[in-house]
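> following is a predicted model, sequence given first.
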Amino acid sequence: MEIILANPRGFCAGVNMAIDCLDEAIRMFGSEIYVYHEIVHNKYVVERFTKQGVTFVNDVSEVPEGSILLYSAHGVSPEIRNQSRERKLQTIDATCPLVTKVHLEAIRYARGGYHILLIGHEGHDEVIGTMGEAPESITLVETPEEVAELPFGPDDKLAYLTQTTLSVTEAGAVIDALVERYPHIESPPKGDICYATTNRQDAISQLAPQADLVLVLGSQNSSNSRRLKEIGEAVGKPSYLIDTASELRPEWFEGINTVLISAGASAPEVVVEEVVDHLVKTFNATMREEVIREEHVHFPLPKELRRLQVTN
């Protein structure tokens, strides 16, 4: 058996920043820290921090007054920030800068009198946070079919934004439908889909035809990881999304000669290594790494970490 290891894969700059931010906060203040929602959508990462004593919450009311609360990489709405102030919480914002970019675009378009059509998945943390910036001015659109049902006229001021972790093809289909129905719809100067999301999708698209099977490391609630699995399936390959090597099934590998392995932007490299080691030991697999694109993006830690250190 041969393993093709896709590169780029795994942590993006935003995820690296958020995880480094929480690691640094623990180093500076101890593990009695709260995080609003999962720091990133990955079971392995969340469990690692939970074992260290970090508490993940789904409601600000769960955080004791005066405590340290870290906002996850997916961002939060102004309402959550207001609730944090009311509880006198010391907050650290680990929102990915690319998500912040979408929030700022939403604010700008709303102030300009536009109604925003946000392309994304209902219930996703990032979508909830973005819509919270201007709830009266944003309508969520998930599919091209929904575009035909929109109540807006040809003269309405419209703009579209996208969730950063969508499939490029998926978002493109909705954008095409929007532009066809509303030719004058506005869009941001630069697309919203994350560079890392695009790169990992391109790697799967280019390498999957060489493989008999696609394995994607990532959690089921990770939007970008699910898109990678779907791309493998679209190429016609059996594709599986797993958190760890323990989820591998022997029957998946019957008659399989080549396995493509990638990882979503929130999946750590250690879980990739576990899967590779398992295949090497079980099937005497060999490995080659295919670099589709190099990445050199880095985001600095939020400044409020240092400010909190001074005040504490």
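Received the coordinates, thanks.
> every contact and neighbour count from this point should use C-alpha atoms.
Noted.
> where does Arg81 fall, helix, sheet strand or coil?
Counting by DSSP: H, G, I helix; E, B strand; the rest coil, the backbone at Arg81 sits in helix.
> now the strands for this protein?
Using DSSP state E, the strands of the chain run over residues 2-7, 34-36, 55-57, 68-71, 90-93, 115-119, 138-141, 158-162, 213-217, 239-242, 258-263, 286-291.
> columns distance to Asn42 on top of those, output as JSON lines?
Supplementary listing: the strands of the chain in JSON lines, determined by distance: least, CA to CA, whole Å:
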{"stretch": "strand 2-7", "distance to Asn42": "19"}
{"stretch": "strand 34-36", "distance to Asn42": "14"}
{"stretch": "strand 55-57", "distance to Asn42": "13"}
{"stretch": "strand 68-71", "distance to Asn42": "16"}
{"stretch": "strand 90-93", "distance to Asn42": "19"}
{"stretch": "strand 115-119", "distance to Asn42": "23"}
{"stretch": "strand 138-141", "distance to Asn42": "25"}
{"stretch": "strand 158-162", "distance to Asn42": "22"}
{"stretch": "strand 213-217", "distance to Asn42": "10"}
{"stretch": "strand 239-242", "distance to Asn42": "11"}
{"stretch": "strand 258-263", "distance to Asn42": "11"}
{"stretch": "strand 286-291", "distance to Asn42": "24"}
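> next up, a structure to set beside the first:
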Amino acid sequence: MAMTEEWVLLAPRRAEARTLRRGLPVGAPLRRAGVGPARATHAAARHRGAAVLAVAGVAVGLSPALRPGDLVVATEVRLDGVPTDTVACPAAPLIAAELRRRGLKVHIGPIVTVGRPADGPTRDRLAATGALAVDTESAVLLAAARRPVACVRVIGHPRPRSALTRLAAFPVPPPLRAVGPALAEWAAACTVRQVLLATPRSFCAGVERAIAVLDRTLAGADNAVYVHRPIAHDGHLLADLRRRGAVFVDDPAEIPDGAPTVFAAHGVPPAVRADALRRGLPVVDATCPLVARLHDEARRAAGRGDTVLLVGHAGHAETEGILGQDPDRITVVESAQDAERVEVTDPEGVSYLLQTTLALDDVRDVVAVLRRRFPALTGPAPDQVCYAATHRRAALRAVAAHADVVLVFGSADSSDSRRLVEVALRGGTPAYLVEDVGAVELRWLSGVRTVGMTAGVSAPPRLVDEAVVALSGLGARVREVGGAVTDRPSTARPDPADPPRISA
């Protein structure tokens, strides 16, 4: 008779169950399944009613990279010879990250269940399929669950010469003890039923364009391509670009003579451009078109004698590029307090520009002070205002209003990503800034039903996509919130979805 349970952790052997029990609280739903596919079939029938089912125990390693005591978190569990019986375990990255935070060595990949002892040729065949470990129960046990499911195995021996049946005699490696609490955290997070995705999110058009430019440059280059400043605030993306030959530098002097050079989306000061020209560097300019327009407007305003007040963050790459257009006439204003103190030569000749990575709600107070102090103030034209950050915050507010917790994907170095977290927190919703799905802590999701997600303008869409898959392993479904909007409206036909502009 099938048992109806919230969640169950199954361990094939008595020794495995005993080790797991040491890490679990009294009364935890740990059950013995028995060794081998026949006993696993009976155990599966008994626990068919479990809403959440996990398997943990010892396995035989198939990869030479595995060592005794290493843990394998299954991305899927296959029944050897029966491909239709493959069971997906999409929450594997979340569980693996939980175990790594406990100081354990963890691998992620497929586990294969076999019905008979696996000799050397069989193990080699299974290893060639990409499987990391082999056991005799997991696929049979997990086939009984509706979802979610999880499987974690500790390696008892990397590539044993003995028959697989000898696995029952292996001592249980101590790391298995830590698996129980991690799986309990996962089970507690299996309350998540919905993921709300803020739209728009992730890369803005300028960053997408810069990455495409760099991709093409790398594809056509025989040697390293030098990039002035990181092209985005994402460690994974930058690491991939470095593997392909990109070298990111803060100082143009680090670029060898004759080396292909890319200017990133934030743009560069004229001095950097002139130095590249003087040295004959083959430059590919990936400056965001909006930033390039700000450069042009800064030069025009300074050329007619205006004091140009640049509302932005001092030291930011984009701000430095704009400031460099005419350092004597351009002043950075970071806050309303700065706006109260700034001095100008002629109050009748004052212009202001906005750093593109700021949302309009970042600058409203600053601009209001400047308008009060300088009534003749001239502002940017509509096609010089970037709405990427503004739109992403508006979408996040809509998501956060219906979410129990918000995950913002992006780098801690990204001011835009940090501001998105602040937006959710100001609305009363707990929010966390995470670099990837591996940084998501299961305890944040315990008892949660709705998770909101977004990503900063310099974070790749892949980060959210991977998290969506992982949270599907908690039982969550996905819904988009928001709609298609343009980051930069046309001056001829403003996008009706755009929020109110700061008028000139």
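Noted; the coordinates are in hand. Note that the structure is a prediction, hence the values are computed from the model and not measured.
> TM-score for these two?
Both chains were compared after superposition, and using TM-score structural alignment, normalised by the length of the first structure their TM-score is 0.90; 297 aligned residues with a CA RMSD of 1.9 Å.
> for the aligned residue in the second structure for Gln201 of the first structure, which non-adjacent residue is closest in space?
Applying TM-score structural alignment, one finds that Gln201 of the first structure aligns to Arg393 in the second structure. Spatial nearest neighbour of Arg393 of the second structure, chain neighbours left out: Leu420 (6.3 Å); criterion: CA to CA, 6 or more residues apart in numbering.
> what is the neighbour count of the counterpart of the one you found in the first structure?
Under the alignment defined by TM-score structural alignment, Leu420 of the second structure corresponds to Leu228 in the first structure. Around Leu228 of the first structure sit 32 other residues, with neighbours defined as other CA atoms under 10 Å.
> residues contacting Leu228 of the first structure?
For Leu228 of the first structure, the contact set (CA atoms under 8 Å, 6 or more residues apart in numbering) comprises 200-201, 204, 216, 264.
> tell me the counterpart of Gly447 of the second structure in the first structure.
When the structures are aligned by TM-score structural alignment, the residue of the first structure matched to Gly447 of the second structure is Gly255.
> show me where the first structure has its helices.
13-29, 43-52, 78-86, 97-111, 125-131, 144-147, 168-181, 195-207, 223-234, 269-283, 304-311 (DSSP state H).
> now those helices in a markdown table, please, with extra columns for distance to Pro250 of the first structure.
Written out in a markdown table, the entries for these read as follows (distance: least, CA to CA, whole Å):
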| stretch | distance to Pro250 of the first structure |
| --- | --- |
| helix 13-29 | 32 |
| helix 43-52 | 22 |
| helix 78-86 | 45 |
| helix 97-111 | 39 |
| helix 125-131 | 35 |
| helix 144-147 | 38 |
| helix 168-181 | 32 |
| helix 195-207 | 23 |
| helix 223-234 | 19 |
| helix 269-283 | 10 |
| helix 304-311 | 46 |
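> roughly how far apart are the closest residue to Ser205 of the first structure other than its chain neighbours and Ile119 of the first structure?
Setting aside the residues directly before and after it, Ser205 of the first structure is nearest to Ile231 in space (CA to CA, 6+ apart), at 6.6 Å. With the distance defined as CA to CA, to the nearest Å, Ile231 of the first structure ends up 19 Å from Ile119 of the first structure.
> neighbour-wise, which of the two wins?
When Ile231 of the first structure is set against Ile119 and neighbours are counted by other CA under 10 Å, the residue ahead is Ile119, at 24 against 20.
> give the aligned equivalent of Asp257 of the second structure in the first structure.
Matched to the first structure by TM-score structural alignment, Asp257 of the second structure sits across from Glu65.
> please name the residues that touch its match.
With the criterion set at CA under 8 Å, 6+ apart, Glu65 of the first structure makes contact with 87-89.
> distance check, the residue nearest to Ser205 of the first structure against Ala208 of the first structure.
From Ile231 of the first structure across to Ala208 of the first structure, the span is 9 Å (CA to CA).
> same question for Gly112 of the first structure.
44 Å.
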